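Novice: Need the 3D shape of this:
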Amino acid sequence: MDLMNSVVVVTGGASGLGEATVRNVVANGGKAVIIDLNEELGNKLVESLGEDNVLFVKTNVVDEAEVQAVLTLAVEKFGKITANVNCAGIGNAHKTVSKKGPFELKAFKKVIDVNLIGTFNVIRLTAEKMTANQPNDTGERGVIINTASVAAFEGQMGQAAYSASKGGIVGMTLPIARDLAEYGIRVLTIAPGLFETPLLGGAPENVKAALGAMVPFPQRLGQPSEYAQLVQAIIENPMLNGEVIRLDGALRMQPK
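Specialist: Down below sits the predicted model:
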């Protein structure tokens, strides 16, 4: 499978890793469906890349009806869905117990809802659409790519919720790949390290430089285009399935 003539649903597609993925899909002759809550950025991306190439609908990944609606529109507009890249996610920083008391359960649950349950919600609904595709010459009907984090493996202090959500994505990768194998749908996860995304966008340059220096090589923050490049490689390589791929420059996070 390649990006030419593909229709790729990208959650969190209005900025950061998702935006880079959308731009790369369109640059290689594919169509993109953006699922995001940021209307301003989503509409700007449609203006930039063209309504013939991109569909954007403000959508909450944890809302079943909203996700179903945008996927139905996508099939009506583009005829099919061949890939799904899940980049939508949030984070917070709270110790399990601090001077303010225990980590608020509501705050923990919100991160799990968006990052883990939201990802699974989109997976299951896009996969159902993909089962209707005609298989290509290698028997493929679709590819699903999720976004975890190195925090799934080396969570730092204050990252209990974020690490749990990303660890859940890692843990469900292989079972879902096995579930969908009979339909010719591959499932993989990318675990990025420190990347130049909106999460770090407001940080001072000296802070970004210090974070980049933590990476063995190359000693810098990753670029969203490098994430998009890996997405493309995964889509194009039919033997990749059921795996989690670290994209981190050999980074191993310290406790804090």
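Novice: C-alpha from now on. contacts and neighbour counts both.
Specialist: Noted.
Novice: Name the single longest strand found in the protein.
Specialist: Of all segments of type strand in the chain, defined using DSSP state E, the longest is strand 185-192.
Novice: for comparison, sequence B:
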Amino acid sequence: MMSEQTTLPLSSITAVITGGSSGLGFATAQHLLQRGATVALFDIDREKGEKAVREAGGNSHFYPVNVCSEDEVSDALQAFREKAGRINLCVSCAGIAPAARTLDKSGNAASFDQFRKVTDINLNGTFNVSRLAAQTMAAQEADENGERGVIINTASIAGYEGQTGQTAYAASKAGIIGMTLPMARDLAAVGIRVNAIAPGVMGTPMLLAMPEHVQAALSANVPFPKRLGLPEEFAALVAHIALNTYINGETIRLDGALRMPPK
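Specialist: As a prediction, this is how the structure comes out:
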């Protein structure tokens, strides 16, 4: 006989979202808040973060956090846990995506400092937040399913098919994909699930600010639906993963069947 699983409502979610004041992070925060969740927005930009909390409303809170700082992440997690009582969802959306070819047209090598900055924020920052969130979650009581928390990290289809000029970005996102399963295996004993989402071309505010012809070109290669992905679709997938207790150790592509061309 199959054991009965109890699904928690979204209103019981207490979530930390890095990069939470814009783009996919903010869309996720709004989605959860509208359904009664308690949400902490972690972002390095204080002005944007405070504005995002005012706009999002609900039970939202802002903490200025550099994801690469052990002390800042640890302090913010502790402060939010004391306020909310527990943390059962951590979503990492903080990241940057500058482009640079390995050699430019004059034969000059790409900046090593820029490569390190991208991988430091996107990959090392994601691991830093994940490990400290896991430490916080592991100290909590398990729910009826034996679960103490869920970690969802943001990869990218560039982690599979990086385009020209994306060596740093693709490497950082491939790293997130690569650490998902072993981290899920590491944390299984304490009832913490770990998954990643690999978005395709998403209609974030930054992308929507580009000219129409640029947006059309990006959408043209998407098999179906032939459009940009919606931040709300990313947010809905986060919510589904949070509630579906059998999704673990998985990277889910959210890309309309897009496979990126070289450029």
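Novice: equivalent range in the second structure for the longest strand of the first structure?
Specialist: Residues 192-199 of the second structure are where strand 185-192 of the first structure lands when matched by TM-score structural alignment.
Novice: Quick one: residues in contact with the matching stretch.
Specialist: Taking contacts as CA atoms under 8 Å, 6 or more residues apart in numbering, the residues outside stretch 192-199 of the second structure that touch it are 134, 137-138, 147-157, 159, 176-177, 180-181, 183-184, 187, 234, 241, 247-255.
Novice: Kindly report the same for stretch 151-168 of the first structure.
Specialist: So stretch 151-168 of the first structure is contacted by 90-96, 108-109, 111-112, 115-116, 147-149, 170, 191, 252-256 (CA under 8 Å, 6+ apart).
Novice: if we can go back for a sec, filter the contacts of stretch 192-199 of the second structure down to just the ones in strands.
Specialist: Those of these lying in strands (DSSP E): 149, 150, 151, 152, 153, 154, 251, 252, 253, 254.
Novice: what would those look like in CSV with distance to residue 76 of the second structure and neighbour count?
Specialist: Below are these laid out as CSV (distance: CA to CA, whole Å; neighbours: other CA atoms under 10 Å):
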residue, distance to residue 76 of the second structure, neighbour count
149, 17, 29
150, 18, 26
151, 16, 29
152, 18, 26
153, 18, 28
154, 20, 25
251, 27, 22
252, 28, 19
253, 30, 16
254, 30, 20
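Novice: Let me have those residues in a markdown table, extended by distance to residue 16 of the second structure.
Specialist: Formatted as a markdown table, those follow (distance: CA to CA, whole Å):
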| residue | distance to residue 16 of the second structure |
| --- | --- |
| 149 | 11 |
| 150 | 11 |
| 151 | 10 |
| 152 | 10 |
| 153 | 12 |
| 154 | 14 |
| 251 | 20 |
| 252 | 20 |
| 253 | 22 |
| 254 | 21 |
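Novice: just to revisit the earlier point, what's the average distance for the match of strand 185-192 of the first structure when superposed on the first structure?
Specialist: The superposed stretch 192-199 of the second structure is, by mean CA distance after the TM-score superposition for the first structure, a mean 0.2 Å from where its aligned residues fall in the first structure.
Novice: And for stretch 173-185 of the second structure?
Specialist: Stretch 173-185 of the second structure sits 0.3 Å off on average (mean CA distance after the TM-score superposition for the first structure).
Novice: Same question for that stretch: list its buried residues.
Specialist: Applying a neighbour-count criterion of 16 or more other CA atoms under 10 Å, one finds 173, 174, 175, 176, 177, 179, 180, 181, 183, 184 buried in stretch 173-185 of the second structure.
Novice: Kindly report the same for stretch 248-263 of the second structure.
Specialist: 248, 249, 250, 251, 252, 253, 254, 255, 256, 258, 259, 260.
Novice: Span of that stretch from start to end?
Specialist: 32 Å (CA to CA, to the nearest Å).
Novice: does the alignment partner in the first structure of residue 82 of the second structure sit in a helix or strand, and which one?
Specialist: Applying TM-score structural alignment, one finds that residue 82 of the second structure aligns to residue 76 in the first structure. Element membership for residue 76 of the first structure, per DSSP states H and E: helix 64-78.
Novice: Against the second structure, what's the mean shift for that helix, could you check?
Specialist: Averaged out, helix 64-78 of the first structure is 0.8 Å away (mean CA distance after the TM-score superposition for the first structure).
Novice: Show me what that helix packs onto, helices and strands only.
Specialist: In terms of contacts (3 or more CA pairs under 8 Å, 6 or more residues apart in numbering; DSSP states H and E), helix 64-78 of the first structure is packed against strand 31-36, helix 118-130.
Novice: who wins for proximity to residue 8 of the first structure among the ones you listed?
Specialist: strand 31-36 (4.9 Å; CA to CA).
Novice: what's the angle between that closest one and helix 64-78?
Specialist: Going by axes from the mean of the first three to the mean of the last three CA atoms, to 10 degrees, strand 31-36 of the first structure is angled at 160 degrees with respect to helix 64-78.
Novice: Tell me roughly how far strand 31-36 of the first structure lies from the second structure on average.
Specialist: Relative to the second structure, strand 31-36 of the first structure is 0.6 Å off (mean CA distance after the TM-score superposition for the first structure).
Novice: looking at the second structure, where would I find the counterpart of that strand?
Specialist: Residue span in the second structure matched to strand 31-36 of the first structure, by TM-score structural alignment: 38-43.
Novice: residues making contact with the matching stretch?
Specialist: Outside stretch 38-43 of the second structure, the residues that reach it (CA under 8 Å, 6+ apart) are 11-21, 29, 32-33, 49, 53, 58-66, 80, 84, 94.
Novice: mind putting the buried residues of stretch 173-185 of the second structure in a markdown table, distance to residue 38 of the second structure included?
Specialist: Listed next are those as a markdown table, based on distance: CA to CA, whole Å:
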| residue | distance to residue 38 of the second structure |
| --- | --- |
| 173 | 28 |
| 174 | 31 |
| 175 | 29 |
| 176 | 26 |
| 177 | 27 |
| 179 | 27 |
| 180 | 25 |
| 181 | 27 |
| 183 | 25 |
| 184 | 24 |
